[in-house]
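Trainee: Structure for the following, please:
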Amino acid sequence: MSTPFWVAGKPASGPDTAVIRSPYDNSVAGEHDLPGSDDVERAVQAAADVSAETAALPAHVRADALDHVSRSLADRSDEIAGLITAESGKPLKWSRVEVNRAVSTFRWAAEEARRFSPKMQRLDTDPGGVGRTAMIRRVPRGPVLGITPFNFPLNLVAHKVAPAIAVGAPIVLKPAPGTPLTALALGEILSGTDLPAGAWSVLPVPNSAAPGLVADPRLPIVSFTGSVPVGWSIKDSVPRKHVALELGGNAAVLVTPDWTDLDYAAQRIATFAMYQAGQSCISVQRVYIHTTHWDELRSKIVAEVRKLVTGDPRDPRTDVGPMINLAAAERVEAWVTSAVSAGATLATGGGRSEATVEPTVLTDVPEDAAVMAEEVFGPVLSLNRVDSVQEGFDRMNSSKFGLQAGVFTTNLHTAFEASSKLAVGGLLIGDVPSFRADQMPYGGVKDSGIGREGPASAMDDFTEERVTVFTGLPI
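Mentor: You can find the predicted model right below:
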């Protein structure tokens, strides 16, 4: 049976369907109806029509809807995790983590909706303002277009949908064509809320339909997570819109000479370089190891990588599954071959079977190799030696990306220096950069994007300040 899409909060069907297959073995994960141009028009117009109504919704209505989604995801966690694995090839253990994170994302958004309040500012700080007080409230900019990628088909959708509901902004969601089933299941859950018709739509349209949605003046906010070229082309195409971009990176780690727990560092680096087949924008990609630890830590990391279980993502024991498709796997394989040709040493891995790439470790990798300079988005880790902490900082900053980084140090001065010098949106001390708490501000600098996710941060992005000045009121 084909899964319906969602227009203005109602299930809808069409004459055409798409079959979604597992990237692991090509088995059918599901089938869904495809929206036509008339469906897209109905969804966008409904969002525009309901904009004033959603903005005026009481906080308890918005918060209750978000709580309903959070509870429903928790109740259906096994089912939703299985769906994520089926359509994306993500190992089941990581799909379960993703569902749990989405439960938290919607819960946090509900809490933020309840405390989303105006601020008061006294204006009698200068003589001309005596007797005046300002109330500063945040109001929705208008309907949101949310465009999400394949690698987190639930939680990255949550980071668009939840803050939009929290501020009272309608949202039209375009999930990735390769992994739309999870977003459509979320639509089923959303249909059980009391949100007005038009407050949300889920449109699994092909990427070719995205430019029309991006350009539509009825959608003044575009929140995009995905590739660098597409993201910046969106920003360039609609300069008068408010655009938020989360575009990934090539996350770096520095292991300083004062760090002594090399077993912990090796385990964390190996796990989070390869989890989800490296298809995370904060997957560990570049590691700079101080010469003091080079020989020992390099060996430990390689040993930890070799322990990882690669195979069927439906098996709870599997650590590393396939990439999203064969083309992606072939690209990663080519990048590894190119790095070795340029002088890198292949320490382990490097092979490929269909869409599954072996967890791969390279050492002594030239900085201009694609596996260092670009975003691999695959299970490939590059290790390089540095002679000083400052050299490590410099080489970490040499990237055109700046999403998150990690520094293994126990030295408080080094930690503060890293926080000051590293041009990234987020820094992890004593850990890899792959940690994200869903309530914290999350985003990057340089080519990694603009704006921040996390419910409270995205709520700021989706709204603008409106000032009301009261005259003659005592304070």
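Trainee: CA atoms for contacts and neighbours, from now on please.
Mentor: OK.
Trainee: you'd agree Ala347 is in a strand?
Mentor: Yes. The assignment for Ala347 is a strand, going by DSSP: H, G, I helix; E, B strand; the rest coil.
Trainee: That one is in contact with Pro359, isn't it?
Mentor: No. In this structure, Ala347 is not within contact of Pro359 by Cα atoms under 8 Å, at 10.5 Å.
Trainee: Second chain to compare with the first, below:
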Amino acid sequence: MKTYAIYINGQWANGVENRTICSPYDGKPFAQVQWAGEEQVESALQSANKASEIGRSAKTYQRSQWLERFRDGLMKRHSEMTETISEEAGKPLSVTRIEVDRGINTFDLASKLALTHSEEHYPLDIIKYGENYHCLSKRFPIGPVLAITPYNWPLNLGAHKLAPALAVGCPVIMRPASQTPCSSLLLAEIAEEAELPPGMFNVVPCRVPLVEKMVLDDRIKMISFTGSPEVGWALKQKAFNKRVALELGGNAACILEPDTDLDFAIPRLAVGCFAYAGQICISVQRLLVHETIREEFDQRMLNHLAKEFKTGNPREEGVLCGPLIDVDSADKVMEWIEEARLDGARVLCGGKFLAKNMIEPTLLDNVKHTMRISCQEVFGPVATIETYSDFDQALQIANDSKYGINCGVFTNDTRKAFKAFDKLEVGCVVINDYPTFRIDRMPYGGVKQSGFGREGVQYTMEEMTEIKGLVLNLNSYEPFKP
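Mentor: Model (predicted):
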């Protein structure tokens, strides 16, 4: 069993307690992790604060090289990182490999963007008084960033905070989710091998009160949080005088028009709804199917789930849906399913435990919009199906949510595609694919209760910098004449 210490200022330190990390699938102990106390948290704050000058003074090529070495180190340890995430998160290997690939791509993209994300120059002669004046604008790092990461994509969502920060020269203190700290600490090992300057990356597993201490500390200049809306919005209130980026929950809808290619859509939507037991912020939770294809859609989706979609041990190849992160999460999902059933919803498939924290992929219809299974984020292997008759009605149903990250629309009508883009109240509209689609260069984030600010490497780089202007007067020195 591997043992992890805390990573602060380029060194490994012991904490105040030792925790055992177990597999969500079978409870098998996987690793021992040191948990930080007040002393270690203070050391991390001092370290990041001191490293601010290192990041600010680092040359562009140096920051790019840091990221290249991260990329190369992650590539070298691809298998180890894949196994680590799969064990601590209960994530199927096929899904985890995609996460590691995306992490590599994120560091690679950041290394390239670091070379181009610099000064802009423009003349100011847009009015008479601006003749022979020029402006140079440059972005400067905001300072230490507190990155609070979730359990479901511990590497990729961590990389989306760390890579942009390093690209612009911001030190990072990462507080990983208590269920999945090992992947972040493995990333710290890669940082050590990459010879990242001390203090630029610190990993501090700790209890919630110590997270709150860091949130309120004046040395932290920005907080990047991914997690539940309840925690995220409360955090933003506490950190009212800091820059805050929130990537929160969702209950993504997907609209299927009559011309949908079901041969393509069915297997994609099965993955979008149920891969990794639905523990994805943009997992498909609401399927809106046109009335003319509803019967065929139901038959084909149920047949696909029964014959081709594999649920079970996340260590087995081909499995797409494994356990939920813990028993409490599984019990909550099952409670919501039963609550909906008692209120008139019909279970088309699933709806049963396969193990203490593993639930069958579940499809429900005849749901009401007031049911928690429909209007809240389930974060489990559950999707609802609803029929609509015209496109405007589908858009209205999709918008009938307090969340809004991504929405999918299957249509070959360009006018409908652009209408959806204009009308849907979400951060991104995905045409002819599931809303679970994400490439790491895209702007990513939510509206309404789903978040604040945007991720995506280049957009996070902007969030983590302050822009400053330098004005140059190239006129000869003469008295001002109005």
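Trainee: Looking at Ala347 and Pro359 of structure 1, which has the bigger crowd around it?
Mentor: Using other Cα atoms under 10 Å as the criterion, Ala347 of structure 1 and Pro359 rank with Pro359 on top: 29 against 15.
Trainee: That one matches what in structure 2?
Mentor: With TM-score structural alignment as the criterion, the equivalent of Pro359 of structure 1 in structure 2 is Pro361.
Trainee: pretty sure its match contacts Ala275?
Mentor: No. If you go by Cα under 8 Å, Pro361 of structure 2 and Ala275 don't touch, sitting 9.1 Å apart.
Trainee: Touching both of those two, which residues are there?
Mentor: Common neighbours of Pro361 of structure 2 and Ala275, counting by Cα atoms under 8 Å, 6 or more residues apart in numbering, are Cys321, Pro381.
Trainee: How about the residue mapped onto Gly430 of structure 1 from structure 2, nearest residue that isn't a chain neighbour?
Mentor: Under the alignment (TM-score structural alignment), Gly430 of structure 1 pairs with Asn432 of structure 2. Spatially, and ignoring its direct neighbours in sequence, Asn432 of structure 2 is nearest to Phe410 (4.2 Å; Cα to Cα, 6 or more residues apart in numbering).
Trainee: Identify the residues contacting Gln404 of structure 1.
Mentor: Counted by Cα under 8 Å, 6+ apart, Gln404 of structure 1 has contacts Gly249, Ala251, Ala252, Ile282, Val424, Gly425, Gly426, Leu427, Leu428, Pro433, Ser434, Gly444.
Trainee: Distance of it relative to Ala251 of structure 1?
Mentor: Distance, Gln404 of structure 1 to Ala251 of structure 1, using Cα to Cα, to the nearest Å: 6 Å.
Trainee: Next, show the common contact partners of the two.
Mentor: Residues within reach of Gln404 of structure 1 and of Ala251 at once, by Cα under 8 Å, 6+ apart, are Ile282, Pro433.
Trainee: Now do Lys138 of structure 2 against Met461 of structure 2, distance only.
Mentor: 13 Å.
Trainee: same question but for Ile373 of structure 2, I mixed them up
Mentor: Separation of Ile373 of structure 2 from Met461 of structure 2 (Cα to Cα) stands at 36 Å.
Trainee: mind checking the SS state of Arg315 of structure 2?
Mentor: At Arg315 of structure 2 the chain is in coil, as set by three-state DSSP.
Trainee: That one and Asp440 of structure 2: what is the separation?
Mentor: 26 Å.
Trainee: Likewise for Ala114 of structure 2?
Mentor: Applying Cα to Cα, the value for Ala114 of structure 2 to Asp440 of structure 2 is 15 Å.
Trainee: separation between Glu295 of structure 2 and Asp263 of structure 2?
Mentor: For Glu295 of structure 2, the distance to Asp263 of structure 2 - Cα to Cα - is 15 Å.
Trainee: Of the two, give the one with the bigger neighbour count.
Mentor: The neighbour comparison of Glu295 of structure 2 against Asp263 (other Cα under 10 Å) goes to Glu295, with 12 against 9.
Trainee: residues in contact with that one?
Mentor: No contacts exist for Glu295 of structure 2 under Cα under 8 Å, 6+ apart.
Trainee: picking up where we left off before, more neighbours, Ile373 and Met461 of structure 2?
Mentor: Ile373 (30 against 27).
Trainee: Nearest residue to the aligned partner of the more buried one in structure 1 in space, please, no chain neighbours.
Mentor: Here Ile373 of structure 2 is matched to Val371 in structure 1, going by TM-score structural alignment. Leaving aside its sequence neighbours, Val371 of structure 1 sits nearest to Trp335 (Cα to Cα, 6+ apart; 6.3 Å).
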